[in-house]
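*Asks:* Mind folding the following:
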Amino acid sequence: MATPLQLESAELPADAVEVGRIADAWGVKGWFKVLSHSASPEALFSSKRWYLQPSERGAKTFSGTALLQIRQAKDHSDTVVAWAQGIDDRDAAEALRGARIFVPRSSFPSTTEDEYYWVDLIGLQVVNREGVALGLVRELMSTGPQTVLVLAYEQDGKALERMIPFVSAFVDKVDLPEKRITVDWQPDY
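*Replies:* Okay, here's the model as predicted:
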């Protein structure tokens, strides 16, 4: 008989960002697979404290927010696998399936100049060189060789979207404090 999951209850940090989900158990010693929301899961590796919330759908093996002390997290093939304090067998790891993973933004590794976390770009206003508002960044999409800004905007009362490659040929400036991205792009492109 499986023992009930014993997780440490916690308060979700104010700067918490959802970075992935627990996919399934991996092996028999309590390791689990993680589906990262980013192609570069550095935030998962840099934080030793993950905050979990249950999946919106399916069976809930815990409620509220739980703190998971990460013993180890690493790349394995095309996925991330992790092992945490108190998760010592396959049953415990399976009980975490579907849980949403949050880490504090303050624990993300520092970025270099002209590097940005996608989460920091969501919601920014995009304007062109002439100051014409083109929309708000709704999401970013990786198309393989480049990332694309997906903007939401309205025209004649209709919700529309516009896509702009997030490359230096089109992006003049990202101003995080001003919550603005300036681009070389016209509304009719």
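*Asks:* From here on, just use CA atoms for contacts and neighbour counts.
*Replies:* Fine.
*Asks:* State the distance spanning the first to the last residue of stretch 17-31.
*Replies:* With C-alpha to C-alpha, to the nearest Å as the measure, stretch 17-31 spans 23 Å from end to end.
*Asks:* Can you mark which positions in it are buried?
*Replies:* Val17, Glu18, Val19, Gly20, Arg21, Ile22, Ala23, Asp24, Ala25, Trp26, Gly30, Trp31 (16 or more other C-alpha atoms under 10 Å).
*Asks:* Name the residues that touch that stretch?
*Replies:* 32-38, 41, 43-44, 81-84, 87-94, 96-105, 119 (C-alpha atoms under 8 Å, 6 or more residues apart in numbering).
*Asks:* Strands of the chain, start to end?
*Replies:* 8-9, 16-25, 32-36, 49-53, 66-76, 79-84, 100-104, 125-128, 133-142, 147-155, 158-165, 171-175, 180-183 (DSSP state E).
*Asks:* please give me the structure for this one as well, since I'd like to look at both together:
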Amino acid sequence: MAGSERICVGAIGGAFGVKGEVRLKSFCADPAAIADYAPLYSEDGKREFDLVLTGILNNGLSARMSGITTREQAEAARGIRLFADRARLPSLPDDEFYHTDLIGLTVLDTGGTELGKVKAVLNHGASDLLEIMGPGMKSPLLLPFTLAVVPTVDLAGGRMIVDPPEEV
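*Replies:* Predicted structure coming up:
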């Protein structure tokens, strides 16, 4: 919910070359901005990385990261999700949200009936989808995260109002 100290901004995709560079997947709107948010941390906070971007690749970036100096270390780091201190990230306009702030929000329909909670925010290329799970649901409800379907997001109140399409 709001107030998370760190936000996931990328992940290590494996080795690039033989001199310890890594393939970097950036989850930032401007992929190269990930370097502006360093130092980055592993999810458990036990590893800290400074980074220098070295190039642009298909589906990512190449970078040198502190503590990774060999191809073997770069391969071993594959899959490490990278987190930045929230205070280093830019403030967002009123109609934009960090995914981490949406997860856990209570979801109500326009009549005030609770549908469940946001379990995840998915993006498979087109737009964001909210994955909502509630009591007695065998499978999640997936709703597009658009202004038409989600007219109200109240982070302070820990809830969002949704107006699902009729076919849901």
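*Asks:* who wins for proximity to Ser110 of the first structure among the strands of the first structure?
*Replies:* Of all those, the one in closest proximity to Ser110 of the first structure, counting by C-alpha to C-alpha, is strand 100-104 (13.1 Å).
*Asks:* Give me the mean distance between the closest one and the second structure.
*Replies:* The superposed strand 100-104 of the first structure is, by mean C-alpha distance after the TM-score superposition for the first structure, a mean 2.3 Å from where its aligned residues fall in the second structure.
*Asks:* Pull up the aligned stretch in the second structure for that strand.
*Replies:* Counting by TM-score structural alignment, strand 100-104 of the first structure pairs with residues 81-85 of the second structure.
*Asks:* so how far is Ala93 of the first structure from the closest residue to Glu94 of the first structure other than its chain neighbours?
*Replies:* Spatial nearest neighbour of Glu94 of the first structure, excluding adjacent residues (C-alpha to C-alpha, 6 or more residues apart in numbering): Ala25 at 4.9 Å. Here the criterion is C-alpha to C-alpha. By it, Ala25 of the first structure lies 5 Å from Ala93 of the first structure.
*Asks:* Spit out the residues that contact those two alike.
*Replies:* Trp31, Phe32.
*Asks:* In the second structure, where's the longest helix?
*Replies:* Longest helix in the second structure by number of residues (criterion: DSSP state H): helix 71-76.
*Asks:* Sort out which residues of it are buried, please.
*Replies:* Buried, per 16+ other C-alpha under 10 Å, within helix 71-76 of the second structure: Arg71, Gln73, Ala74, Glu75.
*Asks:* Against the first structure, what's the mean shift for that helix, could you check?
*Replies:* So helix 71-76 of the second structure averages 3.3 Å relative to the first structure (mean C-alpha distance after the TM-score superposition for the first structure).
*Asks:* Now do that helix: everything it contacts.
*Replies:* Contacts of helix 71-76 of the second structure (C-alpha under 8 Å, 6+ apart): Gly14, Ala15, Phe16, Gly17, Val18, Lys19, Gly20, Glu21, Val22, Ile68.
*Asks:* tell me which of those is nearest to Glu131 of the second structure?
*Replies:* Closest to Glu131 of the second structure, out of all of these and judged by C-alpha to C-alpha, is Gly14, at 28.7 Å.
*Asks:* Quick one: map that closest one onto the first structure.
*Replies:* Using TM-score structural alignment, Gly14 of the second structure lines up with Asp24 in the first structure.
*Asks:* for Asp36 of the second structure, same thing?
*Replies:* Using TM-score structural alignment, Asp36 of the second structure lines up with Ser46 in the first structure.
*Asks:* could you list every residue that touches that match?
*Replies:* Counted by C-alpha under 8 Å, 6+ apart, Ser46 of the first structure has contacts Ser107, Phe108, Pro109.
*Asks:* related to what we said a few turns ago, need the buried residues of helix 71-76 of the second structure in TSV with distance to Leu129 of the second structure, can you?
*Replies:* Below are the buried residues of helix 71-76 of the second structure laid out as TSV (distance: C-alpha to C-alpha, whole Å):
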residue	distance to Leu129 of the second structure
Arg71	36
Gln73	35
Ala74	32
Glu75	31
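*Asks:* Great, nothing more from me.
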